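>>> Dropping a prediction and its sequence here:
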Amino acid sequence: MATVTPDKVLDASGLNCPLPVLKTKKALEELQSGQILEVITTDPGAKADIPAFCSRTGHELIETVEEGGKIIFYLRKK
């Protein structure tokens, strides 16, 4: 279970590449620097895509949790 409290939650369940990353980018634009976004997805490709997005953009991937067929990412906006 995650130990992080998000400032915003994005449920991208049922969406496939590239939508989870695009929606993550848009959701992060709405946050202040240092705030945390929780991204919930069912797209297996997101396991590679979200960390790669963070590496490219400088946002911090705090934690990744897999439970019940969902992949949950916690990102801190740079």
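Received it, and whenever you're ready, just let me know what you need. Numbering: from 1, shown residues only.
>>> From here on, just use CA atoms for contacts and neighbour counts.
OK.
>>> any idea where the helices of the chain begin and end?
Using DSSP state H, the helices of the chain run over 19-29, 46-57.
>>> Take this one as well and set it beside the first:
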Amino acid sequence: MAEEIILDVRGKMCPIPVMEVSKVSRQVKPGQVIKVLATDPAAKPDLQSWAKRTGNEILEIKDEAGYTVIRIRINNPVK
């Protein structure tokens, strides 16, 4: 299994987190996991919506000290 890609978008506000995930998703193989680190409260619902719309899968959402971790399996790399 390929290593997770860590995408640190802490300090960036909507729509940057979704745009960055979308950009990275084009560069990975199906099944790859992107671990997003975000401080924007909108990142959680925005990325859940993006994953549903694009056919990708949210594996985990957890709150850490001062930021949120969102793990997304890329089943369908965005074109």
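Noted; the coordinates are in hand. Model, not experiment: these values are computed from the prediction.
>>> Could you save the helices of structure 1 as TSV and add columns showing mean neighbour count and distance to Arg76 of structure 1?
Shown next, in TSV, are the helices of structure 1 (neighbours: other CA atoms under 10 Å; distance: least, CA to CA, whole Å):
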stretch	mean neighbour count	distance to Arg76 of structure 1
helix 19-29	17	9
helix 46-57	15	9
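>>> Export those as JSON lines, with columns for distance to Lys77 of structure 1.
Converted to JSON lines, these look like this (distance: least, CA to CA, whole Å):
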{"stretch": "helix 19-29", "distance to Lys77 of structure 1": "6"}
{"stretch": "helix 46-57", "distance to Lys77 of structure 1": "9"}
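>>> closest to Lys78 of structure 1 out of the ones you listed?
helix 46-57 (8.4 Å; CA to CA).
>>> Now do the strands in structure 2.
For structure 2, applying DSSP state E gives strands covering 5-8, 33-38, 57-64, 67-73.
>>> and among those strands, the most buried is which?
Comparing the strands of structure 2 by mean neighbour count (mean count of other CA atoms under 10 Å), strand 33-38 comes out on top with a mean of 23.
>>> Structure 1: matching residues for that strand?
Aligned by TM-score structural alignment, strand 33-38 of structure 2 corresponds to residues 36-41 of structure 1.
>>> with structure 2 superposed, average distance for that stretch?
Once fitted to structure 2, stretch 36-41 of structure 1 is off its aligned match by 0.5 Å on average (mean CA distance after the TM-score superposition for structure 1).
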